[in-house]
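Colleague: Here is a sequence together with a model predicted from it:
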Amino acid sequence: MPELTLFQRDDCHLCDLALEVLAVARAPEFESVFIDDDHALETRYGIRVPVLRDEGRGMELDWPFDAEGVRRFLEK
């Protein structure tokens, strides 16, 4: 099972939408990481959030994504 992380921001409408998409896609459990107070993560992800990262494979899925896109990402 992939180890997933969702990088997001506080009060982020797109992040809320991403959470809905992940629920529809029936994504496995994931860790939510908020980048707001982390300079390194802010530099890396900045305006890209929300970003779904598969830690085991080192792959990332940038927003916008839909449920089918999430499923394909998880199957790779």
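Modeller: Nice, thanks for sending it over.
Colleague: drop to CA atoms for contacts and neighbour counts, all remaining ones
Modeller: Fine.
Colleague: For Q8, give me its contacts.
Modeller: C15, S32, V33, F34, I35, V49, P50, V51 (Cα atoms under 8 Å, 6 or more residues apart in numbering).
Colleague: remind me, longest helix of this protein?
Modeller: helix 13-24 (DSSP state H).
Colleague: who does that one touch, helix- and strand-wise?
Modeller: helix 67-75 (3 or more Cα pairs under 8 Å, 6 or more residues apart in numbering; DSSP states H and E).
Colleague: Stretch 5-21 spans what distance, first to last residue?
Modeller: 14 Å (Cα to Cα, to the nearest Å).
Colleague: Please compare the first structure with the one that follows:
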Amino acid sequence: MTQLPPVTLYGTLACHLCEAAMQILQPLIADGLRVSEVDISDSDELMQRYQLRIPVLQRQDSGAELDFPFDLAQVMDWLGDVLSEGR
């Protein structure tokens, strides 16, 4: 498989939707997707930007964002340009 771009998952510690998002990402993590989790409660700027949107995935290569709810197929489409290069 082609190298997947690292992503950031913005959320908070007690966010059940954030836990659900990580579960959705597990098959891609098993294939090499690197996910950095960022707790937005540590930053006023991130709280202002994301508090009503979390969980949010952000590609570290392009800055593109994907808001929850999403499923595995939607994440794969979002990463599609990278995945299609490996086919």
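Modeller: Noted; the coordinates are in hand. This structure is a prediction, so every number in the text was calculated from the model and none was measured.
Colleague: TM-score for this pair?
Modeller: TM-score of the superposed chains, computed with TM-score structural alignment, normalised by the length of structure 1, equals 0.91; 75 aligned residues with a Cα RMSD of 1.1 Å.
Colleague: and Q58 of structure 2, that one's in a helix?
Modeller: No: under DSSP: H, G, I helix; E, B strand; the rest coil, Q58 of structure 2 falls outside any helix and is assigned strand.
Colleague: Please name the nearest non-neighbouring residue to it.
Modeller: E65 (4.4 Å; Cα to Cα, 6 or more residues apart in numbering).
Colleague: Buried among the contacts of Q8 of structure 1? Make that a ChimeraX selection.
Modeller: Only the buried entries of the contacts of Q8 of structure 1 go into this ChimeraX selection, using 16 or more other Cα atoms under 10 Å:
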select :15,33,34,35,49,50,51
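Colleague: any idea what sits nearest the counterpart of G46 of structure 1 in structure 2, other than its immediate chain neighbours?
Modeller: Correspondence of G46 of structure 1 to structure 2, assessed by TM-score structural alignment: Q51. Leaving aside its sequence neighbours, Q51 of structure 2 sits nearest to I40 (Cα to Cα, 6+ apart; 7.5 Å).
Colleague: Now for that neighbour: which residues touch it?
Modeller: Contacts of I40 of structure 2 by Cα under 8 Å, 6+ apart are Y10, G11, T12, L46, M47, Y50, Q51.
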